[in-house]
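**Student:** got a predicted model here, sequence first, then my questions.
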Amino acid sequence: MATLKTDVRPAGVIGRGLGWSTAGNLVLRVGNFAVSLIMARLIAPEQFGVFAVALTVWSVLGTLAEFGLGSDLVRARDPERRIPTVATMGLLTSGGLAAGMALLAGPLAAAFESPDSAPVIMVMAAALAVFGLGIVPAAMLQRAIRQGTLFLINGIALVCSSVTLTLLALLGHGPMALAIGQVTTQVVTVLGLYLATRLRPRFGFDRRIAAESAAFCLPLASANLLSWLLITLDNLIVARVLSPFELGLYVLAFNVSSWPMTAIGQSIRVVALPAFARLETRAEQGRALTAATGPVWAVALLVGVGLATLAQPAIGLLYGDRWRPAAAALAGLALFGAARVLFDLFATYLISLGATRPVLLVQIGWLLIMVPGMIAGVSWLGLAGAGLAHLVIGLGFVLPAYLVCLHRVGVRPAAILRSCLIPLLVIIPTAAALLGLAGLGLPDLAVLALGLAVAAGLYVVPLHRWWLRRIRTLEGVRS
């Protein structure tokens, strides 16, 4: 059986991997964004709300199906020996959860007070069944930091899915078009992963390996599940407290607010996990995290503040006037999206050390606070309250909790906070200028164009030397 070469020079492969990951995520983000623009004009908010229910269920169960098995392979010292057991565990978990999702489609749809979602949920269950087959090859590509290959696979899957769902939407299939598009994505992705790795499905079961994997994966899978619940239970709350129409608006706003996480956080996560694991000492790992935090935060903060201050023209221009009310939720959600990039970086660092239980504890506390906070925010302030609830809880609880966890593994919280200070100071006049620009009553396109110029002049130019110095510091961590 073919194997993947992973003993390459760290600096070169990590640099190329980060470049491919960042570029790939940006291109795929643009592609997904283009598809969302088409769908926003072919599918009404009420229909998108029906699909959002099915997507919520799929996202939560998909997190459980992965079970952290991919991360276990990425950081393992003996991946080849573990592959058959991991493949078997992945197939069993994804298959079992897919069956449960299909059988419980009716009750799940009823819980969201959206009975039309039941057949869409059943179709989405097929995507979940296929998902488990891709865990091993995806992990091996991530371990080898072959982000260019992953980008190509995901790009082909995006094209196939986009063509499928657009044709079905034009034929009037509404939310079912989106569901079939999701199934297409999973099938094409899994086929591409096996072709790229030249692996063949290999199953087996070793009790000792399974026990070791479970010890690492169970807290991580639980934390991932809670993480998805944190960003999907709000859909349930919005649907029940408000309406399916406002759920459609909220889901669109949340998707837009996730741009920093999708374009920046995910790019870094897939490289950071193997990169942190390759460093030989805890001191090197801690210095790498501190050096990475500032540049990552600087980029995420700019995107988040830009989306928050220019929410109205961005939504109006890109999605049309009927989606403009979604801007009420986007203001708070965009700032939360920037903070999520940091939270994900901290969690990835802890996972690379094998510290999955602290990540789980943070997620548990976050969920316990988020549910009543979200109910209160939505009840009092509607869609705007949902966004503000996420932001307040993130800054008031999640950030301090992760800093405590990092302190316990030898990373100084003061150093982390100092690395974030300069971008925070520079963003203040930038945010004030963007808010003033948004209130001038200019056409949406003019506001966005001028906003880009303002952000470049007040934030990017003054900060670029600082950013480059931090990048050079990060490159010299192992020197």
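**Tutor:** Arrived safely, thanks for sending.
**Student:** switch to C-alpha atoms for all contacts and neighbour counts from now on
**Tutor:** Will do.
**Student:** endpoints of stretch 308-322, how far apart?
**Tutor:** The first and final residues of stretch 308-322 sit 19 Å from each other (CA to CA, to the nearest Å).
**Student:** buried set for that stretch?
**Tutor:** Applying a neighbour-count criterion of 16 or more other CA atoms under 10 Å, one finds 308-316, 318-319 buried in stretch 308-322.
**Student:** with stretch 422-436 instead?
**Tutor:** Result for stretch 422-436 [16+ other CA under 10 Å]: buried residues 423, 426-427, 430-431, 433-435.
**Student:** and which of those is nearest to T6?
**Tutor:** P423 (35.8 Å; CA to CA).
**Student:** for that closest one, what are its contacts?
**Tutor:** 294, 297-298, 301, 463 (CA atoms under 8 Å, 6 or more residues apart in numbering).
**Student:** this is the other structure I want to compare:
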Amino acid sequence: MTAADGASLSARTIRAGIWTVGARLSSRLIDFAVLLVLARLLGPADFGLVATAMTVIYIVEAILELPLTFVLVRLPQVTDRMYDTAFTLGLIRGLLVAGLMAALSWPLASLYGDPRLMPLICTLALAPAARGLISPRMVIFEKALDFRRKGALELLGKAAAGAIAIFIAVSTGNYWAVAAGTISAPVVMMIVSYVMAPMRPRLSLADWPIFSNMTGWNFLSQIVSALNWQVDRLILPIYIDVTSFGRFTTANDIAGLPFQAIVQPTAVPLFSALVNAREKGSLVGAYLKACSGIVMLMAPVMCFIALMAGPVIHILLGPAWASGAPILAGVALTSLFVLPTVPMSALVLVLDRPRLVAFRSLVELAARVPLTVVGIIFYGISGAIAAKAGAGVALLLMTLYSVRSVAGIPIRDQLRSSLYPMVALVPAVAFLYGVPDLTQSGPYLYPAIAVVGLVYGMLYVAGLYGLWWVTGRPDGLESYLAGKATAYFRR
């Protein structure tokens, strides 16, 4: 490869990353906007009922997920027969998911004691079936690092689903609005995909061996990940009413938005940065900076959500959801244990130790399942939140010891890199503790929380840079931002 080719590849990679991150952020913003509108039109019970139905569907869909696109991207040349095989496998998967959910709909409705779940589960099963039938030829654009069409496809699906859901919510005012939005997004994406990447589907399994190896290795990891992701939502509806479950799932979704908007888009850049650092012999320092940077960005966001949960719920969802504030606060606080573990996946992949990712998921599952079962049986939602915290602590400990084993980074140094921004956050958190209940501000709630957020941010930045200066201005995110700020003011 020539220097010009390398520069061209780098430019295309950067553009692909921008489109991927931009599309992900935009689609999450659409989801968030639709959630806010639906929360005003529907109640927690409507969200809880749909969430109960979708929990099992998510688990079955995740377990039966086939990495078809990943296999096709890796192939140097893709033939029509391979595309036909990919389409056929996607169709078989969709029929399996839909058929399995139809068979489970009556037992699940009986288990959760709500007959409305039977038609709801059967209908919602159409969503994963449609997702599996998206045109396999869309992979042509991914192989060329052209993610514009994939981003546009996702945005069109989300926008159409949001419009349909809001229309039905206004017209009927019941839970089928949420279900319609869930189904219509993949259906719209499937239809549009064949406009962007036309193909005449043919049934064929001639090239099944090409896909079989990757599918087999992927199966166990998917089972573990799916159970980790949904175990509390699977058990909770048995022990609590559907309205309370709706508050729990919605609070979880709100607490997860910062991760989807900030953490997930950094996965590819973080991996590339660690690869580059390994080549330069500075992997340890780069990993510690990554840990510190993730905590530095996310900890103040999650602490603000936790301590201002009441006003946040009031503004986003309305007064009818006020009892969900303690749930949001608890879920946001439990996420603090997970923040230092985020860069580990990229590190072990750089060091060619991918089995540690699966092992980490198994450790998390071994801690989460018994804690969740016991916690929910005896304490309901509070027990589910405590189980999240316990699983987070187990995951953190496993990460600390694994990183020390594979990269030789002392646990003391790992803890120091993550505690550094937490110490800087203390003055800002102390300020929030002294703020009175803003939900009593009436019409002044919006400006009040804006002022509180501004002061909170200024105190955090001041604490961060004060601590950075006292510790000798070490190289890191603070020094980078300080340099940018200095250059800007000089101009």
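**Tutor:** Received the coordinates, thanks. Keep in mind the model is a prediction, meaning the values are calculated, not measured.
**Student:** which ones among the contacts of P423 of structure 1 map onto helices?
**Tutor:** 294, 297-298, 301, 463 (DSSP state H).
**Student:** what are the ranges of the strands in structure 2?
**Tutor:** Counting by DSSP state E, one finds no strands in structure 2.
**Student:** if we can go back for a sec, report the buried members of the contacts of P423 of structure 1.
**Tutor:** Buried among these by 16+ other CA under 10 Å: 294, 297-298, 301, 463.
**Student:** ok, now how distant is the most centrally placed residue in structure 2 from I14 of structure 2?
**Tutor:** Nearest residue to the geometric centre of structure 2 (CA atoms, centre = their mean): Q260, 4.4 Å. Going from Q260 of structure 2 to I14 of structure 2 by CA to CA gives 20 Å.
**Student:** to which residue of structure 2 is C420 of structure 1 aligned?
**Tutor:** Matched by TM-score structural alignment, C420 of structure 1 corresponds to S418 in structure 2.
**Student:** burial of that match, as a residue count?
**Tutor:** Residues contacting S418 of structure 2 under the criterion other CA atoms under 10 Å number 23.
**Student:** could I get the buried residues of stretch 422-436 of structure 1 in JSON lines, plus columns for distance to L103 of structure 1?
**Tutor:** Output for the buried residues of stretch 422-436 of structure 1, formatted as JSON lines (distance: CA to CA, whole Å):
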{"residue": "P423", "distance to L103 of structure 1": "50"}
{"residue": "V426", "distance to L103 of structure 1": "53"}
{"residue": "I427", "distance to L103 of structure 1": "50"}
{"residue": "T430", "distance to L103 of structure 1": "51"}
{"residue": "A431", "distance to L103 of structure 1": "49"}
{"residue": "A433", "distance to L103 of structure 1": "53"}
{"residue": "L434", "distance to L103 of structure 1": "49"}
{"residue": "L435", "distance to L103 of structure 1": "49"}
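**Student:** ok, L361 of structure 1 - contacts?
**Tutor:** So, once contact is read as CA under 8 Å, 6+ apart, L361 of structure 1 ends up touching A223.
**Student:** which residue lines up with it in structure 2?
**Tutor:** By TM-score structural alignment, L361 of structure 1 lines up with F359.
**Student:** for that match, give its distance to E61 of structure 2.
**Tutor:** 22 Å.
**Student:** try T215 of structure 2
**Tutor:** Distance from T215 of structure 2 to E61 of structure 2, by CA to CA: 14 Å.
**Student:** which one of those two is surrounded by more residues?
**Tutor:** A count of neighbours by other CA under 10 Å puts E61 above the other of T215 of structure 2 and E61, at 26 against 17.
**Student:** what's the spacing between the more buried one and A407 of structure 2?
**Tutor:** E61 of structure 2 is 35 Å from A407 of structure 2, by CA to CA.
**Student:** next: L100 of structure 2.
**Tutor:** 44 Å.
**Student:** if we can go back for a sec, make a markdown table from the buried ones among the contacts of P423 of structure 1 and add distance to A376 of structure 1 to it.
**Tutor:** Formatted as a markdown table, the buried ones among the contacts of P423 of structure 1 follow (distance: CA to CA, whole Å):
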| residue | distance to A376 of structure 1 |
| --- | --- |
| G294 | 33 |
| W297 | 29 |
| A298 | 31 |
| L301 | 27 |
| L463 | 38 |
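**Student:** which stretch of structure 2 lines up against stretch 301-319 of structure 1?
**Tutor:** Taken onto structure 2 by TM-score structural alignment, stretch 301-319 of structure 1 occupies residues 299-317 there.
**Student:** and the matching stretch, how far apart are its ends?
**Tutor:** Start-to-end span of stretch 299-317 of structure 2 (CA to CA) is 23 Å.
**Student:** also stretch 451-470 of structure 1?
**Tutor:** 26 Å.
**Student:** can you list the buried residues in it?
**Tutor:** Quick answer for stretch 451-470 of structure 1 (16+ other CA under 10 Å): 451, 454-455, 458-460, 463, 467, 470.
**Student:** which ones among those residues map onto helices?
**Tutor:** Those of the buried residues of stretch 451-470 of structure 1 lying in helices (DSSP H): 451, 454-455, 463, 467, 470.
**Student:** follow-up on the earlier one: what about the residue nearest to the centre of structure 2, distance to D352 of structure 2?
**Tutor:** 26 Å.
**Student:** how near is S27 of structure 2 to M308 of structure 2?
**Tutor:** 25 Å.
**Student:** next up, the contacts around the closest residue to T22 of structure 1 other than its chain neighbours.
**Tutor:** Nearest non-adjacent residue to T22 of structure 1, counting by CA to CA, 6 or more residues apart in numbering: S267, 4.9 Å away. The contact partners of S267 of structure 1, taken as CA under 8 Å, 6+ apart, are 18, 21-22, 25.
**Student:** mind putting those residues in JSON lines, neighbour count and distance to A275 of structure 1 included?
**Tutor:** JSON lines is the format used below for the contacts of S267 of structure 1 (neighbours: other CA atoms under 10 Å; distance: CA to CA, whole Å):
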{"residue": "L18", "neighbour count": "22", "distance to A275 of structure 1": "10"}
{"residue": "S21", "neighbour count": "27", "distance to A275 of structure 1": "13"}
{"residue": "T22", "neighbour count": "22", "distance to A275 of structure 1": "15"}
{"residue": "N25", "neighbour count": "24", "distance to A275 of structure 1": "18"}
